[in-house]
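Asks: Need coordinates for the following:
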Amino acid sequence: RNILSNAEAAAKTISFYEEDVLVPFTGGYVLSMLVDIAIAFHRSFDDLRMIEPTLIVSAARLYEYAYGQIKAQLLRKPWWMRCMFKYTVDMGWRRFEYQQGRGKRHPDFLLWHLLDMLIAKPVRQRFGGRVRCAFYAGARLSFEISRTFIGLGMPILNCYGQTEAGPAISVNRPDDNLPASVGKPLAGVNVRTEHETSPMPPFKGGCGELLAKGPGVMTGYWNNPAATEAVLDSEGWLHTGDKVHIDAEGRIFFIGRMSDIIVMQNGEEISPAEIEAEISADILFDHAMVIGKGRPFLTALILLNKEYWKKLAKQLKLNPDDLSALREKSAKEAVLARITKRLSNYSAAVQIRRITLLTEPWTVQAGLITPSAKLKRTNLSMRYAEEIEQIYSTLA
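Replies: The predicted structure is shown next:
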């Protein structure tokens, strides 16, 4: 009942057609059967060209991977082609904002069909060329990546949920898509916040734990009443453990897991997920984990992409295969400069002061990330406890 009611509510968020094909990277199996559309299973990202899906349900990692490929190719193109790509993305984003009722019409929209054919369409062809709804959930996707794909005509729709809720709680719709949010609740799902705290930038209103209630919410954990009681109250509200802001129009803005929020030495609260997503949008980095709980400033563990680390090391005249190169001052300064540039629009409180460079892969098998590429912070903190302590102990 939970899963079916959730799929039925999700089916009301978009229209479905006979020619639709769904690729479920992370879910949507019940939904496809409910609305009677084809479902196709992939072996790799490259299979999308052959499958030509119209609908995709995936984790953010899919778009991070594709974005990395695009950026890598752009680096090999002449400057004027990189400028043309940026102009196309900028124009596409303005068109999107206009279509969503949040922007003005611009005369240069007349050039869109030409730029779409030359620049945007080849990118969409990587996904098969027919995608009209690309849902993603799980780990946060940086605004830069969302803006790039949306600007190229890829309708990326952020959504949010938990297994205990069936799983979807909220979703952005094609005609009501605000990428900074995780959308409005599904039909039949009620939400509210509890234990509200003072506003966290950029939100002006209070932020608190998200509570959800509806037919998709579970009745409890199997044979575990203690765990059930910890998340389900007597009125049937599911305590998600996620900190959010809900605006006047009912949109949910995900801030982060309450257990992940960093409370710094001065009492300031920082959500690491957004900062990490912004850093990881750089093709030099595979992952980043921000650290700073109870500390005077933020630092980060940075997992380098081996291919691009080799290129950077060569520029710095370092041996990329020598682990000691990761500790070289020139390497840390070069990487930190890239991070600082990416965070230039953020407040001083969230700037990264020091970093630890790593090349050892963070894998599911090692227990360092989840299958949807979310960081297992406790395990990572234990694995690199010595490196973390060294960062802070060597600074005044």
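
Asks: C-alpha from now on. contacts and neighbour counts both.
Replies: Noted.

Asks: Helices of the stretch 101-250 of the chain, start to end?
Replies: 112-115, 121-125, 143-151, 225-231 (DSSP state H, counting those that start in this stretch).

Asks: Just send the ones you listed back as JSON lines, with mean neighbour count and distance to Gly205 too.
Replies: What follows is these, written out as JSON lines (neighbours: other Cα atoms under 10 Å; distance: least, Cα to Cα, whole Å):
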{"stretch": "helix 112-115", "mean neighbour count": "15", "distance to Gly205": "38"}
{"stretch": "helix 121-125", "mean neighbour count": "16", "distance to Gly205": "38"}
{"stretch": "helix 143-151", "mean neighbour count": "20", "distance to Gly205": "21"}
{"stretch": "helix 225-231", "mean neighbour count": "13", "distance to Gly205": "25"}
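
Asks: of those, which approaches Glu269 most closely?
Replies: Set against Glu269 and scored by Cα to Cα, the helices of the stretch 101-250 of the chain come closest in helix 143-151, at 20.9 Å.

Asks: helices or strands up against the closest one?
Replies: helix 61-75, helix 79-99, strand 156-161 (3 or more Cα pairs under 8 Å, 6 or more residues apart in numbering; DSSP states H and E).

Asks: Now show me the structure for the sequence below, then we'll compare the two:
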Amino acid sequence: MNQIRTIQDLVKTFKNYGNSPFTSWKENEITKRISYAKAYEQINAYSRGFLEIGLQPKDRIAIFSSNVPVWSILTLAINNACLIDVPRGHDSDAEEINYILEHSKAKIVIVENEAVLQKLLKHKHAGVELILSMDKMAKVKHVSQIEQVGYKSRIQLPKSDRDYTASIIYTSGSTGIPKGVELTHGNFMSNAVAALHRIKIVREDKFISILPAWHAFERIVKYAAMVGGAETFYTVQKALLEDLISENPSVMASVPRIWERVYNGVMKKVKEQSGIKRSIFNLMLKTSIDSHKKKYPAHPARIFGKLTTKMLDKMVFAELRSKLGKKFRLGVSGGSKLPDYIDDFFNVAKIELIEGYGLTETSPVIAVRVIGSKALYTVGPVIEGVSIRIIDAETGKEKSHGEDGIIYIKGPNVMKGYYRNFEATRKILDRDGWLDTGDIGHLDKQHNLVISGREKDIVVLSNGENVNPVPLETVLSRSDYIASVMVTGHDWKSLGALIVPNVETLQQFCQKNNIEWQGKHIEKVLDQAPVRELYRREIHHYVNNKAGFKDHELIREFRFISEPFEVGRELTATLKLKRNKVNELYKLHLESMRKSLHGENR
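Replies: Modelled structure (predicted):
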């Protein structure tokens, strides 16, 4: 396993797994599979095919696609031939596609379908020599033609090296122009092997894949599964619950939003119960959570908590576990911070959910919890081969354990740099190989890393107080009436919030309070005094001094956003807020809040 230094080495191991399933998916309700032996055959055919049509090592192939099985085959084949993939999602817009192609100088573009092709054709791309498609389309060559060329070819594949670039992954552009993160074969493989050691993947495991294929988190999960000889089943969000039961996966890696939906599904059923039953459930859940925080087994809270946990198990959690499938053993959360209440919920439900942390620039995993460690609210220790420092932003000196500072990382997972962007690289990667993550955190006594926030997200009020908006947004998101929220207020007297209402629960509120529902003109509903008062109460209920928030962290004003936040617009592929984009899109809302807080509307 430790001999896997390149993606070429990884592909060679596929011969060891023979007819074991490599990938699987449903097509017209029928599950289809490709074995490791067949994948090995196809990958090498594609590799030879790409070289046979004239590509040279280090040439770049852009691929715009959703999470489909052929994506892994194609990217493995590209890297197996010492070529470089430039991946991005099918939902990229025409301007993004144009920028990536121009900046990366890709020679071939692979599009998933007609919709992506039409976006591609909105611009002329002088350097693109060939367009290929995954779907069959008129006037565009299908990718299988490259495979067929490869089967007939006897061309020798060049030997790869761990320092060869494997992929240029363009960041989401949440803070401006996208940057191309240049990752090597060694970056990916060192990370995959270390991740496998931490989460103990075995050949009998079956992963269920739901995240964007181009994203580094999803990619490394797939690599780790391959290193372990495990199967990966592809699904989509609307089929996830059904596929969990029918396919019985053992591992699922996803972003916090997916785990929140599981929690919300349970809580929705609870809220449909009578007031007494609902109160009893909430009391038992709180008791069980509190009991897990007591260190001593003989503590009265631990003893009573065991009883309430057993009762909750019979009432709710046994059924919840069954809906994840008979063989489900592990959930992995990454991409953004897992809310503490979700951590508590899954812990009490006896569902192993471990949180990891990383960046695209670190291939991506930096740290992940040890299975069974119960290291709640942390992302666990750093993985093998990775070094960490917590640095004081003002003095540049290393912080003591337990003290927050900027997280710096060094190891075989750290990127080469930003492609064709020396200045941006120099800002975060020093000559000794230490990468400034831009994240704030500390190490606890057990050497688990605790993420506190992101340096660039900190809101600095006009009085100089620094506020991390993420804890506020996390707690507000627990409201039944809030779908999404962004807390803001840089250089303001007080904090404000942009709120996307939960349309379903808001409609129920309106019906109960005889407020006319105008779905097509929801702005008129949101302007009603009882609705605005409802949201003031919700904000105060979740963000107040008793809940542990200081006066300068209280939210004094808010504005509604009538349309839901969307991936590619306000959200990244892993559902994190693009704060700069939100600020740009809703600058009139923000200015209205600022004037109100500063008394300029009077």
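
Asks: re earlier: deepest of the helices and strands packed on helix 143-151 of structure 1, which one?
Replies: strand 156-161 (a mean of 23; mean count of other Cα atoms under 10 Å).

Asks: that older thread, can you add distance to Ala313 of structure 1 and give the helices and strands packed on helix 143-151 of structure 1 back as JSON lines?
Replies: Below are those laid out as JSON lines (distance: least, Cα to Cα, whole Å):
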{"stretch": "helix 61-75", "distance to Ala313 of structure 1": "17"}
{"stretch": "helix 79-99", "distance to Ala313 of structure 1": "23"}
{"stretch": "strand 156-161", "distance to Ala313 of structure 1": "35"}
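
Asks: Looking at those, which is nearest to Pro225 of structure 1?
Replies: That would be strand 156-161 among those, by Cα to Cα, at 22.2 Å.

Asks: so that closest one corresponds to what in structure 2?
Replies: Matched against structure 2 by TM-score structural alignment, strand 156-161 of structure 1 falls on residues 353-358.

Asks: That stretch: how far from the chain's middle?
Replies: Stretch 353-358 of structure 2 sits 10 Å away from the centroid of its parent chain (Cα atoms, centre = their mean, to the nearest Å).

Asks: Over to stretch 17-29 of structure 1?
Replies: When distances are taken as Cα atoms, centre = their mean, stretch 17-29 of structure 1 is centred 21 Å away from the chain's centroid.

Asks: Same check on stretch 279-296 of structure 2?
Replies: 29 Å.

Asks: Now do stretch 259-275 of structure 1: distance to the chain's middle.
Replies: When distances are taken as Cα atoms, centre = their mean, stretch 259-275 of structure 1 is centred 18 Å away from the chain's centroid.

Asks: Give the aligned range of that stretch in structure 2.
Replies: Under TM-score structural alignment, the match for stretch 259-275 of structure 1 is residues 456-472.

Asks: Of all the residues in that stretch, which ones are buried?
Replies: By 16 or more other Cα atoms under 10 Å, the buried positions in stretch 456-472 of structure 2 come out as Asp457, Ile458, Val459, Val460, Leu461, Val467, Asn468, Pro469, Val470, Pro471, Leu472.

Asks: Of all the helices of the stretch 101-250 of structure 1, which one comes closest to Gln315 of structure 1?
Replies: Here helix 143-151 is closest among the helices of the stretch 101-250 of structure 1 (Cα to Cα), at 26.2 Å.

Asks: Once aligned, what mean separation remains between that closest one and structure 2?
Replies: Compared with structure 2 after fitting, helix 143-151 of structure 1 deviates on average by 1.9 Å (mean Cα distance after the TM-score superposition for structure 1).

Asks: Give me the contact list for that helix.
Replies: 63-64, 67, 88-96, 155-156, 179-180, 278, 281 (Cα atoms under 8 Å, 6 or more residues apart in numbering).

Asks: again, 7 Å this time
Replies: Applying Cα atoms under 7 Å, 6 or more residues apart in numbering, the contact partners of helix 143-151 of structure 1 are Tyr67, Val89, Asp90, Met91, Gly92, Trp93, Ile156, Ala281.

Asks: before we move on, what about stretch 2-9 of structure 1?
Replies: Val30, Leu31, Gly166, Ala168, Leu186, Ala187, Pro215, Gly216, Val217, Met218.

Asks: With distance to Tyr136 of structure 1 as extra columns, can I get the helices of the stretch 101-250 of structure 1 in JSON lines?
Replies: Formatted as JSON lines, the helices of the stretch 101-250 of structure 1 follow (distance: least, Cα to Cα, whole Å):
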{"stretch": "helix 112-115", "distance to Tyr136 of structure 1": "26"}
{"stretch": "helix 121-125", "distance to Tyr136 of structure 1": "16"}
{"stretch": "helix 143-151", "distance to Tyr136 of structure 1": "11"}
{"stretch": "helix 225-231", "distance to Tyr136 of structure 1": "25"}
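
Asks: Restricted to strands, list the buried residues of stretch 456-472 of structure 2.
Replies: If you go by DSSP state E, those have Val459, Val460, Val467 in strands.

Asks: Distance check, the first one against His490 of structure 2.
Replies: Spelled out, it's Val459 of structure 2. Per Cα to Cα, to the nearest Å, Val459 of structure 2 is found 5 Å from His490 of structure 2.

Asks: swap in Ile208 of structure 2?
Replies: According to Cα to Cα, Ile208 of structure 2 stands 41 Å off from His490 of structure 2.
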